[in-house]
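Engineer: sequence and predicted structure, then a few things I'm wondering about:
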Amino acid sequence: MNNYPESCLRVGQIAPDFTATAVVNRQFQKVKLSSYRKYVVLFFYPLDFTFVCPTELIAFSDRYAEFEALNTEILGISVDSEFSHLAWIETERKMGGLGDLNYPLVSDLKKEISTAYNVLDPDLGAALRGLFIIDRVGVLQHATINNLSFGRSVDETLRVLQAIQHVQANPNEVCPADWQPGSQTMIPNPIESKVYFGRSLSS
């Protein structure tokens, strides 16, 4: 049974759980969000066999090893059926297909999951480009939603994921704007924060 919240979804909440059919290594499998005891990048896209969508799905697949090294699973999801997903995966990339993907492609044919994550466009009948980062205990840590015409950045997704993992491992620190792994963080109090400001913002 799916467990969807009644109120509007917000970061800091437990991410809506779901069980759904996905294409995994060209096979149909049931996947359950809460079974992943790791970080999850869950991203919605409008429809199979479209134009911006394959560029995003392929980009995340080609860099899957970088997410795997961060103890993170990727789940792609749209309102298409698992049969459509499989057909798209079995289509060559040069023909607008996906080829093999390194992560599950989930079917949300009943549109329950996209509704729960508040990305369903009722006029289109499909999802906007929502991307959510969920931590190891199922808490939603990051959410972005793009309109249909422009794709997302794998680099930025990785950067945000690394920032989340850093502050969870170092709860006395926060990450300033454009933080990158290895760069300076900040201690969030009025006195110690001046160390950061004094070093990074002085000229």
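Structural biologist: Done, it's in. What you see is a predicted model, and the numbers here were worked out from it, not measured in a lab.
Engineer: make it CA atoms for all contacts and neighbour counts henceforth
Structural biologist: OK.
Engineer: tell me where the chain has strands.
Structural biologist: Along the chain, counting by DSSP state E, strands occupy 19-24, 27-32, 39-44, 72-78, 105-107, 120-121, 126-127, 129-134, 140-146.
Engineer: between those, which one is nearest to residue 179?
Structural biologist: strand 140-146 (15.4 Å; C-alpha to C-alpha).
Engineer: how about the closest one: buried residues?
Structural biologist: Residues of strand 140-146 classed as buried by neighbour count (16 or more other C-alpha atoms under 10 Å): 140, 141, 142, 143, 145.
Engineer: thought the fourth one was touching residue 132?
Structural biologist: Read that as residue 143. Yes - using C-alpha atoms under 8 Å, residue 143 makes contact with residue 132 at a distance of 4.5 Å.
Engineer: ok so, going back, including distance to residue 87, could the strands of the chain go into a markdown table?
Structural biologist: A markdown table is the format used below for the strands of the chain (distance: least, C-alpha to C-alpha, whole Å):
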| stretch | distance to residue 87 |
| --- | --- |
| strand 19-24 | 10 |
| strand 27-32 | 11 |
| strand 39-44 | 18 |
| strand 72-78 | 14 |
| strand 105-107 | 12 |
| strand 120-121 | 23 |
| strand 126-127 | 19 |
| strand 129-134 | 21 |
| strand 140-146 | 26 |
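Engineer: separation between residue 64 and residue 56?
Structural biologist: 12 Å (C-alpha to C-alpha, to the nearest Å).
Engineer: distance of residue 29 relative to residue 140?
Structural biologist: 24 Å.
Engineer: same check on residue 43?
Structural biologist: Taking C-alpha to C-alpha, one finds residue 43 at 13 Å from residue 140.
Engineer: now the common contact residues for those two.
Structural biologist: Common contacts of residue 43 and residue 140, defined by C-alpha atoms under 8 Å, 6 or more residues apart in numbering, comprise residue 132.
Engineer: alongside the first one, take a look at this:
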Amino acid sequence: MSLINSVVKPFSVNAYQQGKFLTVTDEDLKGKWSVIVFYPGDFTFVCPTELEDLAGIYEEFQAIGCEVYGASTDSHFAHKAWHETSEAVGKVQYALLADMTQELSRNFEVLIEDAGQALRGSFVIDPEGKIRTVEVHDNGIGRNATDLLRRVKAAQYIDAHPGEVCPAKWEEGAETLTPSLELVGKI
């Protein structure tokens, strides 16, 4: 069953963000757009490149009212140590969620049970807590933060413009489509 348009299940996890430990819950996602980016583990190889890529455009996510969360099954203590020792991860200003019980990864259907790690899953969540986009990769394939930002903008656009849809490669400001009988067979 698809997670699209399902509401994020209740959760509460420890997190590390900018020198502090905090608790993040499903309630923190409400009232704003959010992105949760699951990754396999701290002190790995592809993961820091993805987190650094997100860190490089984090301000752009914030500018459109979207909060970013990284998540793995590591502890918030490991997140802190990784943040302090990795040049790439040291650039991260968004919260790193510690899914030590693996409940969050399981709820988002990205947990690799026998490994105790998450797949590379990216989820765009609307202000009501509904999952609007899902992208899941094999752990050897890194993601592109710019495309994730584009997908957030597309989700925000169709949310604000019911009846319109965003075609392939849609970018902010580009034309959209309004599905209708007259449009059938004309694309």
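Structural biologist: Structure's in. What do you need? Remember, predicted model here, so these are calculated numbers, not experimental data.
Engineer: ok, back up a step: quick check, nearest of the buried residues of strand 140-146 of structure 1 to residue 180 of structure 1?
Structural biologist: Using C-alpha to C-alpha, those come closest to residue 180 of structure 1 at residue 142, 16.5 Å.
Engineer: which residues does that closest one contact?
Structural biologist: Counting by C-alpha under 8 Å, 6+ apart, residue 142 of structure 1 has contacts 11, 131, 132, 133, 134, 160.
Engineer: for the counterpart of the fifth one in structure 2, which residues are in contact?
Structural biologist: Aligned by TM-score structural alignment, residue 134 of structure 1 pairs with residue 125 of structure 2. Contacts for residue 125 of structure 2 (C-alpha under 8 Å, 6+ apart) come out as 29, 33, 34, 35, 36, 131, 132, 133.
Engineer: how close does the corresponding residue of structure 1 for the third one get to residue 188 of structure 1?
Structural biologist: This means residue 34 of structure 2. In structure 1, the residue matched to residue 34 of structure 2 (TM-score structural alignment) is residue 40. Computed as C-alpha to C-alpha, the residue 40 of structure 1 to residue 188 of structure 1 distance reads 27 Å.
Engineer: in terms of neighbours, single out the busier of those two.
Structural biologist: residue 40 (23 against 14; other C-alpha atoms under 10 Å).
Engineer: that older thread, out of the contacts of residue 125 of structure 2, who's nearest residue 103 of structure 2?
Structural biologist: Looking across the contacts of residue 125 of structure 2 and measuring by C-alpha to C-alpha, the closest to residue 103 of structure 2 is residue 36, at 14.2 Å.
Engineer: hey, where'd the helices end up in structure 1?
Structural biologist: 52-62, 64-68, 82-89, 112-116, 154-169, 193-200 (DSSP state H).
Engineer: how about the first one, aligned to which bit of structure 2?
Structural biologist: The alignment of helix 52-62 of structure 1 onto structure 2 (TM-score structural alignment) covers residues 46-56.
Engineer: same check on the longest one?
Structural biologist: Here helix 154-169 of structure 1 aligns to structure 2 at residues 145-160, judged by TM-score structural alignment.
Engineer: give me the mean deviation of that stretch from structure 1.
Structural biologist: Comparing stretch 145-160 of structure 2 with its match in structure 1 after superposition yields a mean distance of 0.8 Å (mean C-alpha distance after the TM-score superposition for structure 1).
Engineer: buried stuff in that stretch?
Structural biologist: Buried-residue list, stretch 145-160 of structure 2, by 16+ other C-alpha under 10 Å: 145, 148, 149, 150, 151, 152, 153, 154, 155, 156, 157.
Engineer: export these to JSON lines and tack on distance to residue 167 of structure 2?
Structural biologist: JSON lines is the format used below for the buried residues of stretch 145-160 of structure 2 (distance: C-alpha to C-alpha, whole Å):
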{"residue": "145", "distance to residue 167 of structure 2": "19"}
{"residue": "148", "distance to residue 167 of structure 2": "15"}
{"residue": "149", "distance to residue 167 of structure 2": "16"}
{"residue": "150", "distance to residue 167 of structure 2": "12"}
{"residue": "151", "distance to residue 167 of structure 2": "11"}
{"residue": "152", "distance to residue 167 of structure 2": "14"}
{"residue": "153", "distance to residue 167 of structure 2": "13"}
{"residue": "154", "distance to residue 167 of structure 2": "9"}
{"residue": "155", "distance to residue 167 of structure 2": "12"}
{"residue": "156", "distance to residue 167 of structure 2": "14"}
{"residue": "157", "distance to residue 167 of structure 2": "12"}
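Engineer: which of those sits closest to residue 109 of structure 2?
Structural biologist: Out of the buried residues of stretch 145-160 of structure 2, the member with the shortest distance to residue 109 of structure 2 (by C-alpha to C-alpha) is residue 148, at 18.9 Å.
Engineer: which residues touch the closest one?
Structural biologist: Contacts of residue 148 of structure 2 (C-alpha under 8 Å, 6+ apart): residue 122.
Engineer: all set now, cheers.
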